[in-house]
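Q: need coordinates for the following:
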Amino acid sequence: MRRFIGTFLIMLAVIAACDQALGPVLGDAYSRVHRDEIGKLNYIADSARADIVILGSSRALHHYVPRIITDSTGMSCYNCGIEGSNIFLNYALLRALLQRYRPRVVVYELQYGYDAMRHSQANNPVNKIRPMRQLRCRDSMLADIDPMERVRMLSGIYPYNSLIAEIWLASHRSDSPYNNKLADNGYVPQFGVIKPQHEPYPKFTRELDAKKMSYLKKLVEQCQSRLIVVTSPYFDPQPDMLSVHKPVVDLCKAHHVPYIYLAQDPNLVGKAPCWDDAGHLNDRGARIFTREMIHRAKKARPQLLAPAGNKHSTTTIYNNTTTWRKKT
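A: Predicted coordinates for the structure are as follows:
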């Protein structure tokens, strides 16, 4: 029995040593990725430095065209949208940006299901926060979202255990939308047209998520004088969202943050040629939406959004090919 316990303890020690040795190796491999979604996350955390940044989920990624925003304002713009992200990941990205510089304007694409309501995969984007070694508040933020993360993060490989295949694939596959050569300043266009018998956009509960709302409040407080909150259109008219909509509106009003609510925009709701699916505009629709959004944003924040022709000195041109590095 004593021999068995001794052998077991030795095995545990070997496993722990391997874990701690492999963690930094995986971390370095992750940080060297410059393609695919991981490459974009690295770029946002390490290098992005645009006057205007767009934060949000896939509806940000596919709905906001930075070149139109730049043409209208004369300021550089980068789309930080990430598929499936919610308020937790977007707040982490904001904090990573603020560690390096302060954007002149932050546009937040608010999607109630991911940013305010309870959802069956509410914490799924947390796995994208764990590898963010650049983020100074990472550990405290993870522990706040889930107290057990404090214990799990003692493991060296835990932050990467669901991403090992993605780290390898990011340098080898070419079918990711993030590697599309048309991707421009973070924007990834869609070119499909919704079918008459389309799948409806997923329904969410109407119950507020207190933890999400607390992080939404933190995001508002972090950049309230520079922030514009937007909800872009859906293909189908949305049901009554008053139970969730009113608290968000009240939060924005309390901090004097404009909220541009275009979920029911008649110029796009139900207009099939402008939609890729029930929740995402195609490139044609995105360009219509972006023009309307920036028109309203300039009225809401005239002191921040300069007229076209007044170029800001930090305007940067970003690579629109298959990596997220700046042009040299």
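Q: please count neighbours and contacts with C-alpha atoms only from this point.
A: Noted.
Q: can you tell me the element Arg136 falls in?
A: Following DSSP states H and E, there is no helix or strand that holds Arg136.
Q: which residues touch it?
A: Ala96 (Cα atoms under 8 Å, 6 or more residues apart in numbering).
Q: go again with 10 Å.
A: 92, 95-96, 99 (Cα atoms under 10 Å, 6 or more residues apart in numbering).
Q: again with Pro233
A: Pro233 neighbours (Cα under 10 Å, 6+ apart): 59, 63, 261-270, 278-281, 285-286, 289.
Q: drop anything exposed from the contacts of Arg136.
A: Those of the contacts of Arg136 that meet the buried threshold are 92, 95-96, by 16 or more other Cα atoms under 10 Å.
Q: who's in contact with the residue nearest to Asp277 when sequence neighbours are not counted?
A: Excluding the flanking residues, the one nearest Asp277 by Cα to Cα, 6 or more residues apart in numbering is Ile194, at 5.0 Å. Shown in contact with Ile194 (Cα under 10 Å, 6+ apart): 235, 271-278, 280-282.
Q: here is a second sequence; please produce its structure as well for comparison:
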Amino acid sequence: MINTQLKYTFAKVLKFIVIIFIIDFGLGFIAKELFLSQETGKFARSTYAITKAKENILIFGSSHAHRHYVPEVIEKKTGKTCYNAGADGQQLVYHSALQGMIFKRTLPELIILNIDENFLFKSEKAFDRLDDLNPYYDDYSNELDPVFNLKSKYADPKLFFKAYQNNSTLIQAVRYYLAPQETPQGYRPLFEKMTFDKLTSHREDIQEKEYTEEIDSVFVKTLENFINEAKTNNVKLVFVTSPNLIPRNVSKNKSLTEIKAIAKSKNIPFYNYLNSKDFANKLDLFYDPSHLNDNGARLFTGLLIDSILNDNKKHFN
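A: Next comes the predicted model:
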């Protein structure tokens, strides 16, 4: 009698599990199709970079990459194809994962990594925002596991559910379907100009910082791995800091100082425009204190590429 009851209970549990997996598979399939159907927005850009991009030059970085590097200008000056794979709010761990997924399929000639001065400071947001990569887990688990495991040695069990992988993207898909974004070759321009009146509302952005944050050894290792992956695959790599509207003393910024030291030790060119005189205090070139508008971005991109071309004449001939 007891064995019969156990078998009955086990059969019901097994049936329940099977139903759950069937539902998950069905919902996950629909969500994945909706995800892949996006033609504009951040996920459409990342999907293109991961699954289709074959451009010679790729741009990596946060919003300062996404908003500051104009592929059209780069292509005209170099004769090479270019795509801007910058992602708003994302930090080194995201870019490392993106690099791994792209390298699985193709190798660009050059990666330009826009360096944010806080890249090496401890940040929980850097890990939390990796959720944007969940939809790619099925196809790129080998590339994503080492990055996801930086926060925890154990894989998030929710990633094994298809519906969960895409649950955060559905609202985005609807949003960009109703209001498509114009992002030519991944670049998303800003057109408004900064004014003195607007500047007063950005006091926290322009005041001098004390830089009391701590460096995270995980991020240091991530940056070193990013460099090593590029070198191993013979992909040329350069680091760049974008201009700020208001010049700041960053000599006590341990993160930026460490990044410069790593770049020097690894022989990575570092182009520092952070306090460039071509942009300092020029309101007409900025959208806000740390983001160039389209005019500023085109000027910056042109100056940067001219410098890179002058330093790498053989590479671009």
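Q: quick one on the thing from earlier: in PyMOL, select just the buried ones from the contacts of Pro233 of the first structure.
A: Listed next is the PyMOL selection for buried residues among the contacts of Pro233 of the first structure, using 16+ other Cα under 10 Å:
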select buried, resi 59+63+261+262+263+264+265+268+269+270+278+279+280+281+285+286+289
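Q: lining up the contacts of Pro233 of the first structure with the second structure, which overlap?
A: With contacts defined as both residues aligned by TM-score structural alignment, their matches' Cα atoms under 10 Å, 59, 63, 261-269, 278-281, 285-286, 289 are the ones among those whose aligned partners also touch in the second structure.
Q: among those residues, which are in helices?
A: 59, 63, 285-286, 289 (DSSP state H).
Q: with respect to Asp146 of the first structure, which of those residues is nearest?
A: For these, the residue nearest Asp146 of the first structure by Cα to Cα is Arg59; the value is 26.2 Å.
Q: aligned partner of that closest one in the second structure?
A: Structural correspondence for Arg59 of the first structure with respect to the second structure (TM-score structural alignment): His64.
Q: so the equivalent of Phe29 of the second structure over in the first structure is in which element?
A: Alignment note: Phe29 of the second structure maps to Pro24 in the first structure; criterion TM-score structural alignment. Per DSSP H and E, Pro24 of the first structure falls inside helix 2-31.
Q: so how far is that helix from its chain's centroid?
A: Centroid separation for helix 2-31 of the first structure versus its chain: 34 Å, with Cα atoms, centre = their mean, to the nearest Å.
Q: buried stuff in that helix?
A: Quick answer for helix 2-31 of the first structure (16+ other Cα under 10 Å): 19, 23, 26-27, 30-31.
Q: could you name the helices and strands sitting against it?
A: Contacts defined by 3 or more Cα pairs under 10 Å, 6 or more residues apart in numbering; DSSP states H and E place helix 2-31 of the first structure against helix 36-46, helix 164-170.
Q: how close does the last one sit to the second structure?
A: When you say that, I think you mean helix 164-170 of the first structure. Comparison of helix 164-170 of the first structure with the second structure after fitting gives an average deviation of 2.2 Å (mean Cα distance after the TM-score superposition for the first structure).
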